[in-house]
Each structure stands twice: as structure tokens, then as C-alpha cells.
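A.B. asks: all I have is the shape, not the residue letters:
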């Protein structure tokens, strides 16, 4: 009995149609029926380039392992390049087949298997392998040239679009090309992410909200557009990717949200030194400046909320060892008992641990805070954008250096005018950027029209926690000790401050 394995492959190298696989299978099946061979398996590799090693292919590779070699005797393909279009990979497979006494049948080359077993035949096979390899090199070169030509245009050259955008086909100048446009649903998500960060939410908190609401990442959205299931690396198909603190932070700092085109992670600039605009920006320049300032402030913030850990995390500290206090609760006989205890104890010997009732701490801090700030006006920070062209100036000078290098290498021998025009534009932009002063952006305090006493009643415990941190409050609790920084005001201090505010101190 002849046990036959079919190897079928289709790639995107030659814009092959999906029915190419069907055509391969029909030819192989008819041949098997004619010769009375038994087909033990079919390895179908879809969208696999011809330069992928047969031993590394997802479907064919497992059939070539030691554990599966005994299951088949002959490997059949419709044409030689279905095995490989890389001459080195092709010859390696040929010698492997000889070593393991396997028959290889190529439908359009009846003498293939016989040639494998003679030196002259193998020489011919080597020559045959060079043809597909050279064609593959030409395809790669054409693809690279095509990408190079389109790189600095407003067209989308492929890949996963930035979050907030989706690819669309447009018919322009007699040709169909792909461009990017804003996706309204993703834009709403980005605006909400910006609002949360400006309100003081952590990157972790934003990620948690995105995961709870079931928002898909850019990668999963791209899969769904192609009709494929979502997939988290290391998990089964259908399990979506999760947002993380890192992905949220990276997304909100990505200049692609301004519609800029990127290559290898860097923004592309045209010959005039301007970013290549591939789509409408998600945020205005002012919105972007404010967001970046809030992101940087969040990155530099030392006291961060650990969700679900402590209602006053970052406010209450251990008065003995200086560690952050953690919140613990338990229920006994239907009564909820809550305490703040030292976060270091008992893991570290430096502290014997403290434990105080949470309700008492929260009540006292509210009294102290409102005593000191209750009649003060609440202000909010507003970002005043600055101007700093240092980064763009540095990028422009690098482009001047690269352009000069290309000129020395003879890139512009046939078109020296293009070199002069591009260099002139870059030099002019360099001069313009160097002349502009650097003005640092800064936060400005503006009155909200409320006092802290009016605001306090509208805040939940998390909002009160954030407000206490903004106001610089720190509570150190110990055994029979309760220290507040800044210290509560004395009566003379309180009276003087209230008179200064135009209020009665009586």
C-alpha cells in the first residue's frame, strides 16, 4: 500500500487566489485515485511564504518530525515551489528525503524523484531550485520598492492601524488604495481615557475599566475586521487581549493619535521637515499638550493607588517604621470590623505592627482637613502649553545628515535638483526652529467657584483620598499616637486665616 501525504501551500507573493489550494488538491486527488494510493493526510499551509523552511511550516512541519515519519511513505506536491522557493531550504529537504528513504512526487516534474538519487540529477535539481529563489528575490525587491515609494505618501501601507483608526479602500486617480480614517467608537474610548487620566485616574485603573467594559485592543480589532477570532498570546483562540498599565501609557503617548505616519516606531517627516499626516488627528494640539502633561505627571507621581487595597492608601502611614498602612476588614457576628495596619509587618523585623480602627482615622482626618481648608477656595490645574522645538530640531538635523550621506553615496546623481530642493527646505526649517525660543509649559491654578467644605460632601472616599494627597496630608498612626502633617491649626492661626479670607473668626 502506498501511503501518501499531500503538501499544499499558498502565499501572498503572487497575489494567489484562494481557489489555488482547491486546484492543487484536485490535481493531487485525481492522481491518487488513478494510481490507487492511500492518502493518509493533507498539510495545507495558508498564507505561508515560499521562503519559509518546510520544517518550520505550521501544517507540514509536524509531519516531518521523527514521531510522524512512520505514518507516510511518499510526499506529493503539485509543483516544486510548493515545497519551497528558497534554494537552500529546498536542497536541505531533498537531502533529508533521501536520508529517510522518502519518495517525493512533483506532478509537473515526473522525473523529480529519480533525479534525487543521482549526482547529476541533484545538480539539475539545484538549478531548478535557483529559478523560484531568484523569482522570490525579485518579488521581495519589488515589494520593498513599492513600500519605499508609498512610505512618505498619505496611503496606509499595511499592518495593524493605530488604536482610533481603521483602514478604508478608496478609488483615486483610477486606482484603489488603502487609507486610514477615524473609527468613531475608538475615538470615544480615547476621549474617555483622556478624561480619566486628567481626573487623576491611574493607568492601571484605566486599563481595568477597559477590560471590564470589554473594549478590544487594536490588534484584536484588526483580527475581527479580517473575520478572525480575538486571541491573547499564550491563550486559546477567542480569548481577547487584555489592557495593561503599560499598553494604556504607551497608547496615550503615541503621536500616531495626531494622525502622524510612523516607520519602525518613529514619526516620518517629509522633505519640508513636517510630520507626514496620514489621517485626521484624534486630539487637537491643545488637548494633546494637556494630555501629555497629565501623563508625565502621572508617571512621576510617587503615591499611586493600589486598587482594592486601602481607602486611604498613600495618606495613612505607620508611625513606628514609616511604611504605608494597609486596610483590613473582617466580619464577626454580622459586624464589619475595619482597621489600618502596618504594611511592612510581619514581613520585616523593623516594626512590631500597629492596628487602629479605620472609622476613627477617617473621621479625624476629615475633621482636621475641613478645619484647615474648609473655607479655602478650590482651584484646579489648567495646563498652559509651552513651545519647545528641541526634539524636532534634532530630528531635522539628523535628516540633513542622512540626506548628505545619500548624496555622497550617489543617490542623486540623476537628479541633483531634487537634492538641492530638499536640502534647502531642511536648512530653512532648521533655521526657523533654532530661532524660536523655548518656553516651558506649566500648570496654572484657576478658581472653581467652590470651597473645600462645599466640595467635600460631593466626593466619595476615593475622591477624598486623592484630594488629601493633593493637599499634602500625611497621617502617622501608632500605639496611642496620631500625628497629622501639616499639623492642625492653633486657634490664633485659624482666627488670623479666617479674617484674611473675610470671614468671622468668632
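C.D. replies: In hand now; what should we look at? As the structure is a prediction and not an experimental result, all values here were calculated from the model.
A.B. asks: from here on, just use CA atoms for contacts and neighbour counts.
C.D. replies: OK.
A.B. asks: quick check: the gap between residue 423 and residue 403.
C.D. replies: 7 Å (Cα to Cα, to the nearest Å).
A.B. asks: now do the strands in the stretch 251-400 of the chain.
C.D. replies: 262-263, 266-267, 316-318, 325-332, 335-342, 355-357, 377-384 (DSSP state E, counting those that start in this stretch).
A.B. asks: give the other helices and strands that the longest strand belonging to the chain contacts.
C.D. replies: Longest strand in the chain, counting residues (DSSP state E): strand 442-451. Here strand 442-451 touches strand 377-384, going by 3 or more Cα pairs under 8 Å, 6 or more residues apart in numbering; DSSP states H and E.
A.B. asks: for comparison:
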């Protein structure tokens, strides 16, 4: 077995009584004093010393010693008897078994009571029925736990000092990267990661611009996976020179990134911004978007009471094609046609026993490729030459949001004062200074005109047909159909309907609204240009 640049011996289980599983563990790969190679040599030498042999390796990398051995990814399945027969485990020392005294003792007694061996390189075979060995093992386990507590205390103090000095301590948030002046050195500052920021800003724009309800965190996670965009974990791994593990995007992960205050460039601790002495969050980097947009994302991604679930399939008409007889949503099924199988849009409401579909006979059915081709021709025939508009989210001025934030900071300051945190004369002066500054900023913002957030239509200079042809797949084209409210009705082939396929959503009022939006946009741009020309002329006249 080749691993870590060295050959690890592995022999089959033969029931000799000393068929052992070798244990290795590292909390951090950078732990050079307990490297994988050194631990492997210790295990091999120890197993040779008792005339045993190794049948497998339980390597837990990046696993803290505080984790119960039964729950460790590699060692746990062996201890739970999920990996087949073995006669015991062997490790370099007690701390590699575990650093929690209770868990280490439980593991040792588990081996003892089940008739298996527990071997460490610094001792040999442990026998807990011997009081002297029991006391020795307990002392070593206690020492390992004391070392763990010291490490945890150092890490806790380092994290607290980092927060107090406004430095990042945890992993970088998606959309940002740590900038170091020397490789593996301390973080000098935090900057926006252009690759990740482009991805997440596009996701935020698509969700906020959508008014059809068909673009959600679920559909966006599926889109990112289809397009092969690296997930945050894989993106971080590649950024630091490691290999991608193929971790997929998930809706919860995506929603967390979109709604977290970390996207505002704040220093975070336990999912909350770290506050400066003046009550404002510590700013590490430029924001990916402003707080008004973050609140809009929170509202847009919040669960709906009556969800109109967006389809996750990749077919063009998934969720948009309905039965003309019972109005049940069609599904894509496989039917045998001739010598092969064929994908078809079908109504299976009656076969599922739905009451409203009781009289849906004959149920409509059509080849998927044919129905999609008909819908595409009708849609482009009606909308293809229409100027293409893009919905663009305007966060507004955000003054109201900022006022609410300042009022919250001021209330928190007042609560701290009531709790006695500003009783000393020096602290009292600082309290009045911060309270006066916050109140003045609130008054200044309240006097400014507020422009609420909105979604506006903006011309792109293209036609709808151009957008349709440029779409990456049918799932993206389905979003276009949703934008224009297209609903497809399929009738049965019983001769009662001349046109079996009816595409709703084409009306003159909708097209008139589009053209009016273009006219309003052009008039607005003309007014802006006129104001700029007047300002330029006024400046020249003053000169």
C-alpha cells in the first residue's frame, strides 16, 4: 500500500490473534513533529515488536483529538465492528488514540471487554486488569487531556486577541481572500476574490431580479453544479494549492452566503459581526453589496407560506406544461415506441387517483422533443423580435436601513449604560461622545430624501431571440419562458381540438408594457444627459 510517499504494509486477516489496525491522527497537516511518516514508522516498529501484522490503516487527518474515537471517520467504523474482523488497534501513543480522558478510557475498556488488543508504540500491549497499567494509562490519558486543554486555551486567547485587534482568525468567507505578504505568513489584509465575487454577485442579481418565482437558491445551486462552478470548499482548496474534492453546491450553503453579514466585509465571530468600541462592526474589506441589498436577499430567500416550488429538472417545459383536460401538471416519462424508448410529456393524474383527473381520458401525451420544438417556434414567433429587457435590482438609497442600524446601535449603547458599563468618568465621556455622534448621523440621514428599493427594466440592445440562442441549456431557456409568463396546454389527440398545443402568455398588453418600459428608460437617460449638459454649461459660464 503506497501512501504519504512511503510503502505501508498491509496483510490479510488470518485470525492469528494479532491482526491489528494501525491508527494515525493529525489535528493539522502542518504538525511536523507528529508527521504521518513518523507515526507510520512507530506503528510498524511496534507491531513487529509483538510479532503481529497490520491488516488496515485508520488514518484520520485534520481530526481533533477531542473527537470521540468512535465518531472518527476512519477509526470509528473499526471500533463499531463495521469493517470486518480484527484483533485490536495499534497507535504511536495514547494521545493519537484520543486527547479526551473519558473517551480514551472508554476506548481502552472497549478493547479489553471485547477481547481485543490495544497497543501503543511507547508501551506495548495494554492490560487494564493490571492496576499498575491501568493507573499508567489513566495518567497518560490525563496528560493528553491537559495538553488538549492548554491548546484550546491558547487558541481561544489567540482568537480573542485577533478579534480585539480587528484581524481575521477563521477561514475566509466566500467572495473574499486572505492576502499574505509572504507564503504561509500572517494575513496582512482581506481583499475581494474576483472569481468568487463574480459568481455570488451573479447569483444575487438573478434571485433579486426574478419576479416569476422560478429562480431560487435551489435552482441556482443546481445551475452552479451543472456549470461546474467550484463550491466554496473546493474553491478554497484550489486557491491554496490543494485538489478539488467535487463537493456540490447546496441551497442552505448558498442562502447562508447570500444573507450573512460577512458579505458586507465584516469581521465575524459565531455568525455575528464583531463590534468596535464605538458600536460599529469591524470592517475588514469592501462589501460585496450593501446592507439594503442584503436585507432584500433575506426577504427574497425567506420560506414562503404557499411555496410555488421551482422545478429542478433540466427539461424545457418542466413545471410549465399542463393537461388541457384536467389542468394537472405534465411529467416526463419513458414510453416504448417501436424498437426503442421515447421521452414523452404525459398526464398521469388519473392513474395516480387524483379526484380532479377522474374523467381525464384519453390522457394527453406527446413526444418531448416534438412538444418542445412546437413551443419554441410559437414563443420565438411571438416574442423573438421583441427588444430584450433585463430586470435590474436597485437597492435605493438605503437611508432607512442605515437609520434602523444606527438606532439599534444607539439602543445597545443605552442598554450598556443602564447595565453600568459606563460608570467611570472616562467611560461616561466616551458614552456621551458616541451617543451624540450616532444621534447626529440619524438626524442627517432622516433629512435626506429616501428612494425605496425597486426592480427596473433596463434595455440590453438585444432581442429575445438572441437571449434564447445564447442560453446554455433548456433549464435556462425555461427561466426565459417563466419571465414572460408562458404556460403550455396540451390537449389529447381525440380530434376535438384543432390545435393540440396552446401557449398562453402572449398578449398585446404585455408587449406594450415592454415597449413603454423602453420608452421610459430612453426618456430618463435623455433627461440625465440634459442635466449633465446644463451642469457643464453652467460651469463654463461661471469660468
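C.D. replies: Arrived safely. If you're wondering where the values come from, they're calculated on a predicted model, not measured in any experiment.
A.B. asks: just give the TM-score of the two.
C.D. replies: Here the TM-score for the pair of chains, by TM-score structural alignment, normalised by the length of structure 1, is 0.65; 460 aligned residues with a Cα RMSD of 5.7 Å.
A.B. asks: would you state the helices of the stretch 151-300 of structure 2 in chain order?
C.D. replies: 194-209, 217-226, 232-239, 251-259, 291-300 (DSSP state H, counting those that start in this stretch).
A.B. asks: out of those helices, the one nearest residue 329 of structure 2 is which?
C.D. replies: Nearest to residue 329 of structure 2 among the helices of the stretch 151-300 of structure 2 is helix 217-226 (18.9 Å), distances taken as Cα to Cα.
A.B. asks: counting neighbours, which bits of that closest one end up buried?
C.D. replies: Residues of helix 217-226 of structure 2 classed as buried: 217-225 (neighbour count, 16 or more other Cα atoms under 10 Å).
A.B. asks: which one of the residues you listed is nearest to residue 273 of structure 2?
C.D. replies: Here the nearest of the buried residues of helix 217-226 of structure 2 to residue 273 of structure 2, counting by Cα to Cα, is residue 217; it sits at 23.8 Å.
A.B. asks: counterpart of residue 53 of structure 2 in structure 1?
C.D. replies: Using TM-score structural alignment as the criterion, residue 53 of structure 2 maps onto residue 39 of structure 1.
A.B. asks: and for residue 230 of structure 2?
C.D. replies: Using TM-score structural alignment, the partner of residue 230 of structure 2 in structure 1 is residue 216.
A.B. asks: if I pick that match, what's in contact with it?
C.D. replies: 240-242 (Cα atoms under 8 Å, 6 or more residues apart in numbering).
A.B. asks: how much space between residue 477 of structure 2 and residue 469 of structure 2?
C.D. replies: Taking Cα to Cα as the measure, residue 477 of structure 2 falls 9 Å from residue 469 of structure 2.
A.B. asks: between these two, which one's more packed in?
C.D. replies: Higher neighbour count among residue 477 of structure 2 and residue 469: residue 477, with 21 against 10, using other Cα atoms under 10 Å.
A.B. asks: after the strand or helix carrying the more buried one, next one along is what?
C.D. replies: Residue 477 of structure 2 is part of helix 474-483, with elements assigned from DSSP states H and E. The helix or strand immediately downstream of helix 474-483 of structure 2 is strand 487-490, counting by DSSP H and E.
A.B. asks: returning to that earlier point: just checking, the match of residue 53 of structure 2 touches residue 5?
C.D. replies: Yes: counting by Cα atoms under 8 Å, residue 39 of structure 1 does reach residue 5; the two are 6.0 Å apart.
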